[in-house]
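*Asks:* have a look at this prediction, sequence included:
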Amino acid sequence: MKRLVCLFAAVAACACGSAPEKTASDEPKTFKMIEVPALLGTPEERAEYVARNYWKNFDFSDTAYIRLPEVTEQAFAGYVAVLGQLPPDLAAVSVRTTLSGAEADTAMFAYFTELFDKYLYDPNSPVRNEEIYIPVLEYIVASDKVSEADKVRPRYRLGMALKNRPGEPAADFTYTLASGTTGTLYGVKADYLILFINNPGCTACKETVERIVSSELLSEQIARGRVKVLAVYPDEDLAAWRDYRSQIPAEWINGYDAQRKMTHDELYDLKAIPTLYLLSSDKKVILKDVPAGVVERYLAGVLGGR
């Protein structure tokens, strides 16, 4: 219920966007937010209506909107906020409805797919969401309005996105320690395993280490053995990795991928480093490619003071 309240707050915020100044030759173009029928009494019914009708008042055939990011992109940002509050199946329906509307014009379709890339795929996007991005890619790959040449990248991204999804078993691999001893992902025994794929000298990697170390909850659970961290270097500069070893806490498992399976076989989607996963005791993916703070919040919810 709280998520649906947030959804309608996001919709209300989107409706208040600014518009270009009126000119003598043209009325200003704006994004007109839909009105939710009063007869839809439950939050779930209202959410479904918003999801299916968000762009109802938007003219996808008017390409002038492409040159008005203060209107169109602002509305899209509000739309992404709405998608993030929806159940996955309803978000997927909404995505398909939106892209179907955007197919009214080739340029508009390209513009909307670029916006989906920017907001849902870009590693630097604060609202990046692969589970919502997957139906975008599926729609593009299946569309007869998109050439085979233009499907190459989305098809590749879709294949990577479908690997190691939440709820599915993580891909196993062998890691090698500095001593030469080897182990496997599935051989690490713990209630929860944080898989930390990193590179030497990576500023974001250093910040991730600091975030985990500074967390009282994570530090306590790691000390108790309920949570383990497997830090893995996926590349080939072992001299740099050995020089960097002291930067990884001693209680973590710190190894490298000697067989280069992560990169050569693309076992994991490493669009950005670091990449952080949270796995269950049976190595099913709980969280995929998330910041350390998200891992901390999840474990705080399931472990608390236990």
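*Replies:* Cool, got the structure. Numbering: from 1, shown residues only.
*Asks:* all contacts plus neighbour counts: C-alpha atoms, from now on.
*Replies:* Fine.
*Asks:* C205 against P274, yeah?
*Replies:* Yes - using Cα atoms under 8 Å, C205 is in contact with P274, at 5.4 Å.
*Asks:* list the buried residues for stretch 169-185?
*Replies:* 169-170, 173-176, 185 (16 or more other Cα atoms under 10 Å).
*Asks:* what touches both of C205 and P274?
*Replies:* 198-199 (Cα atoms under 8 Å, 6 or more residues apart in numbering).
*Asks:* tell me which residues touch the nearest residue to T182 once chain neighbours are set aside, please.
*Replies:* Closest residue to T182 apart from its sequence neighbours, by Cα to Cα, 6 or more residues apart in numbering: T176 at 4.4 Å. If you count contacts by Cα under 8 Å, 6+ apart, T176 has them with 182-183, 255-258.
*Asks:* for comparison:
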Amino acid sequence: IDNEVLAEINKILTNYKGYFVADFVKATRDIEVPDYPRDEQGNVLDSAFKYQYYKAHYFDNMDFTDARLLRTPIYDEKFKFYFQKVLLQVPDSLIKELDPLIEKARKDPEVFRYVLVTLFNYYAQSQIMGHDGVFIHIAEKYYIPEATWANADFINKLKDQISKRKPLLIGQTAPDFQLVLIPDEHFKQAATDTTAAANVYVGSFFRLMNVKAKYTILMFWECDCGHCQKAMPELHQVFNRLKDKGVQVVAVHMLGGAEGKKKWIKWVNDHELYGWINAWNPYDYKYKELYDIKSTPILYLLDENKKIVAKLITPEAAEEIINALLKENSKKPLT
């Protein structure tokens, strides 16, 4: 800050101490971060010191007992910067930092409500992978038991939403379900055999948990879906690059019935989507509820034990993550 500006700020803080204008100006000030701790030779002892100090003291100039600050832009500005720029976007790290912040806000009921609602809405709407875990944590620990301003219908819908989404969090074992595998030979035969193309009673049953692979890409799609039409050929290219590294794709087509199968047959043949597991289940659509599917395409990346590693990402992002994990695992010593 320019020295003249800093002097003016300090003058306001001194001359108007106890007045709202001083409290507001103080809240707008960024904290001063000390220099790195050093040894006798001047070497930095902790390279993360400045970041950790800044993060720990970020809200030092804000009075969480003063609800008047809620009528200014300061809370919104400070919170957005803190959530988006200061904190590492890792669910466990976020939860560790946000819990004390919520507890700090309890000093004033109005501030507590603002902080809780702001965090709840921010993580509910976030498109960043893993933020749904933070949203569920806030909802279960704070919002459901303490949001007395929310009506019962909203809370009940929230509980239902959480029950559907919680099993799909990163780190959870993917819900198992039964599918019907349609072999490549059938697709090729059905290209010229209309009876075979419309026959929904072909293929072999299998379960997701029985797929053997280092990594499994589980893709839910429909051939009528415009986004799927772009994603599926891209996914097949990714599969061809990764299949020799122990990666399998389970491509679940969601259109049912004879008409749905005929469209599927044509699309797979037209784009030569062979070599991976082409599957569907025309008899049971419970997997749509299991995976809370409201649109397509939906991609889940699973590890060898079918734990969710990543989700709701593009085929290219899945490839990047898999290659990074394979590289990381190759450095680990054999046990």
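*Replies:* In hand now; what should we look at? Owing to the predicted nature of the structure, the values given are computational and were not obtained by experimental measurement.
*Asks:* how near is the residue nearest to T182 of the first structure to C205 of the first structure?
*Replies:* In this view, T176 of the first structure and C205 of the first structure are 20 Å apart by Cα to Cα, to the nearest Å.
*Asks:* E103 of the first structure too?
*Replies:* E103 of the first structure is 40 Å from C205 of the first structure, by Cα to Cα.
*Asks:* for the residue most central in space within the first structure, give me its contacts.
*Replies:* Nearest to the geometric centre of the first structure sits N129, at 2.8 Å (Cα atoms, centre = their mean). Neighbour list for N129 of the first structure: 120-121 [criterion: Cα under 8 Å, 6+ apart].
*Asks:* the second structure: which residue goes with that one?
*Replies:* The pairwise alignment with the second structure assigns N129 of the first structure to H131, based on TM-score structural alignment.
*Asks:* strands along the second structure, start to end?
*Replies:* Assigned by DSSP state E, the second structure shows strands spanning 178-181, 204-207, 215-221, 247-253, 277-280, 298-302, 308-311.
*Asks:* and those strands: which comes nearest D92 of the second structure?
*Replies:* strand 308-311 (14.6 Å; Cα to Cα).
*Asks:* mean per-residue distance, the top helix by length along the first structure to the second structure?
*Replies:* Identified as the longest helix of the first structure according to DSSP state H is helix 88-102. Superposing on the second structure places helix 88-102 of the first structure at an average distance of 2.8 Å from its equivalents, by mean Cα distance after the TM-score superposition for the first structure.
*Asks:* that helix - contacts with which helices or strands?
*Replies:* Secondary-structure packing of helix 88-102 of the first structure (3 or more Cα pairs under 8 Å, 6 or more residues apart in numbering; DSSP states H and E): helix 43-53, helix 106-116, helix 130-142.
*Asks:* surely I34 of the first structure is in contact with N57?
*Replies:* Yes - the pair I34 of the first structure / N57 is scored as a contact, 6.8 Å apart, by Cα under 8 Å.
*Asks:* higher neighbour count, the two?
*Replies:* Neighbour tally, I34 of the first structure and N57, criterion other Cα atoms under 10 Å: the higher count belongs to I34, 17 against 12.
*Asks:* list the contacts for the more buried one?
*Replies:* 50, 53-57.
*Asks:* let's see 7 Å
*Replies:* If you count contacts by Cα atoms under 7 Å, 6 or more residues apart in numbering, I34 of the first structure has them with 54, 56-57.
*Asks:* quick one: map it onto the second structure.
*Replies:* Checking with TM-score structural alignment, I34 of the first structure has I31 as its match.
*Asks:* for Y139 of the first structure, same thing?
*Replies:* Aligned counterpart of Y139 of the first structure in the second structure: K141 (TM-score structural alignment).
*Asks:* cool, R96 of the first structure as well?
*Replies:* That one, R96 of the first structure, aligns with D99 by TM-score structural alignment.
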